[in-house]
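Novice: 3D, please:
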Amino acid sequence: MSSTVNEPSVVDGGAFTVRRSILISAPIEKVWSAVSEPAHISRWFGRAVLHGSGVGAHGTLTFDGGRAVPVRIEHVEEPRVISYRWTNDDARDVLPEQVDVEHSTVVTFTLENASGGTRLTVVETGFETLADPAADLETHRTGWNVELDKLVDLLEGAS
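Specialist: Next comes the predicted model:
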């Protein structure tokens, strides 16, 4: 278990966003790998499969007991910023690896050097395009708390 304690995710209902900023006692390169490389993403988030790399790379995220969620890389500024668009609205019927641009959210990971490690800020936007924005905002707020705590434990335990 890590010793770092971070604040929980925050929902901005007016802007339809979920945000969480955490400190990880690990170098920026290690955090970058954890949020940008499928093999590392699969260790803390969901089983990640990406075809290609960089902007436009696409694939799926599969969570325990869940369906494959289509995902695509939207923006990269290595090793500081990476954004993924994902179709995560269960009300939408999409083909595997086909991101539904009109009914999806974008999650952006921003990394900064910080005293004692790396400051990682995650902002997910676009909930207004989903079938039940209020429920999805709350589900993702809770989800980012759990998933990012797993990331901290993984990286600090392996430091």
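
Novice: CA atoms for contacts and neighbours, from now on please.
Specialist: Noted.

Novice: give me the three-state assignment for the residue nearest to Arg19 when sequence neighbours are not counted.
Specialist: Nearest residue to Arg19, sequence neighbours excluded (C-alpha to C-alpha, 6 or more residues apart in numbering): Val123, at 4.4 Å. The local conformation at Val123, judged by DSSP: H, G, I helix; E, B strand; the rest coil, is strand.

Novice: tell me where this structure has helices.
Specialist: Counting by DSSP state H, one finds helices in the chain at the ranges 28-36, 38-44, 133-157.

Novice: state the distance from Ala26 to Leu154.
Specialist: From Ala26 over to Leu154 the distance is 10 Å, taken as C-alpha to C-alpha, to the nearest Å.

Novice: hmm, I typed the wrong one, I wanted Thr118.
Specialist: Here Thr118 is placed at a distance of 14 Å from Leu154 (C-alpha to C-alpha).

Novice: same check, this time on Ala114
Specialist: Shown here: Ala114 relative to Leu154, a distance of 19 Å by C-alpha to C-alpha.

Novice: who's more crowded, these two?
Specialist: Looking at Ala114 and Leu154 with other C-alpha atoms under 10 Å, you find the greater number of neighbours at Leu154, namely 18 against 15.

Novice: my read: that one touches Trp44, true?
Specialist: Yes - with contacts counted by C-alpha atoms under 8 Å, Leu154 reaches Trp44, the gap being 7.2 Å.

Novice: what touches both of these two?
Specialist: Taking C-alpha atoms under 8 Å, 6 or more residues apart in numbering as the criterion, Leu154 and Trp44 do not both touch any residue.

Novice: could you also give me the structure for this second sequence? I'd like to compare it with the first:
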Amino acid sequence: MTDNQPSIVDEAAFSVRRTIRIAAPVAKVWSAVTEPEHISRWFGRVVLDGAGAGAKGTITFPQVGAVPLQVEAMDAPRMVSYRWGNDDAAGQVPDTVDDRSTVFTFTLVPVSDGTQLTVVETGFDRTSDPAANMADHAEGWVSELDKLVALLEGDA
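Specialist: This is a model prediction of the structure:
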């Protein structure tokens, strides 16, 4: 499996970033980060009411339950942004994306050995405890994206 660096927390920008390499073509990575049936194999169980920007639904995690999810923007096969209402430090998950929600964006770039994927999550300044949420999500992106790499490289 490709060895990737951990997430970077930018406290001044209230953001978390992680860039990884995956030994798989962009088309395969794109499907894995945009199609609910594929996202559900490595992240959380995703249900959306449509495809593309504006689609709404949930991403469900066993330890948290259903978290509201909305596709904010899409530029296939280069970028997709999602807004989710998962203010971990608040102790409860809202029913819809709200003013405490954060946005995470996946950017895909073809490289010689596959795909470089960068995730940037922003908006932590609006959460109940920015430092705690950034730390939690920095760890979460390591865990979740490592599962994505294992899945895609195992299927390669």
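
Novice: might you report the residue contacts of the residue nearest to Arg19 of structure 1?
Specialist: For Val123 of structure 1, the contacting residues are Thr17, Val18, Arg19, Arg20, Val107, Thr108, Phe109, by C-alpha under 8 Å, 6+ apart.

Novice: roughly how far does the nearest residue to the fifth one once chain neighbours are set aside sit from Gly157 of structure 1?
Specialist: Taking C-alpha to C-alpha, 6+ apart as the measure, Val107 of structure 1 lies nearest to Glu124, with 4.1 Å between them; neighbours along the chain are not counted. Plainly put, Glu124 of structure 1 is 26 Å away from Gly157 of structure 1 if you go by C-alpha to C-alpha.

Novice: these two - which one has more neighbours?
Specialist: The neighbour count for Glu124 of structure 1 versus Gly157, taken as other C-alpha under 10 Å, is higher for Glu124 (23 against 13).

Novice: what's the separation between the more buried one and Ser36 of structure 1?
Specialist: In this structure, Glu124 of structure 1 and Ser36 of structure 1 are 16 Å apart, going by C-alpha to C-alpha.

Novice: what is the neighbour count of the alignment partner in structure 2 of Arg43 of structure 1?
Specialist: In structure 2, Arg43 of structure 1 lines up with Arg41, judged by TM-score structural alignment. Neighbourhood size, Arg41 of structure 2 [other C-alpha under 10 Å]: 14.

Novice: could you do Asp12 of structure 1 as well?
Specialist: Asp12 of structure 1 sits with 11 neighbouring residues when counted by other C-alpha under 10 Å.

Novice: show me what contacts the residue most central in space within structure 2?
Specialist: By C-alpha atoms, centre = their mean, the mean C-alpha position of structure 2 lies nearest to Phe104, the distance being 5.5 Å. Taking C-alpha under 8 Å, 6+ apart as the criterion, Phe104 of structure 2 is in contact with Ser81, Tyr82, Arg83, Val119, Val120, Glu121, Thr122.

Novice: next one: Gly50 of structure 2
Specialist: Gly50 of structure 2 makes contacts with Lys56, as judged by C-alpha under 8 Å, 6+ apart.

Novice: so how far is Leu61 of structure 1 from the aligned partner of it in structure 1?
Specialist: Per TM-score structural alignment, the equivalent position to Gly50 of structure 2 in structure 1 is Gly52. When C-alpha to C-alpha is the yardstick, Gly52 of structure 1 and Leu61 of structure 1 sit 15 Å from each other.

Novice: what's the answer for Pro79 of structure 1, then?
Specialist: Plainly put, Pro79 of structure 1 is 21 Å away from Leu61 of structure 1 if you go by C-alpha to C-alpha.

Novice: then Arg80 of structure 1?
Specialist: Distance from Arg80 of structure 1 to Leu61 of structure 1, by C-alpha to C-alpha: 22 Å.

Novice: okay, these two: which has more neighbours?
Specialist: Neighbours around Arg80 of structure 1 and Leu61, counted as other C-alpha under 10 Å, are more numerous at Leu61. The numbers are 22 against 16.

Novice: which residue is the nearest non-sequential neighbour of the more buried one?
Specialist: Nearest non-adjacent residue to Leu61 of structure 1 (C-alpha to C-alpha, 6+ apart): Ala48, at 4.6 Å.
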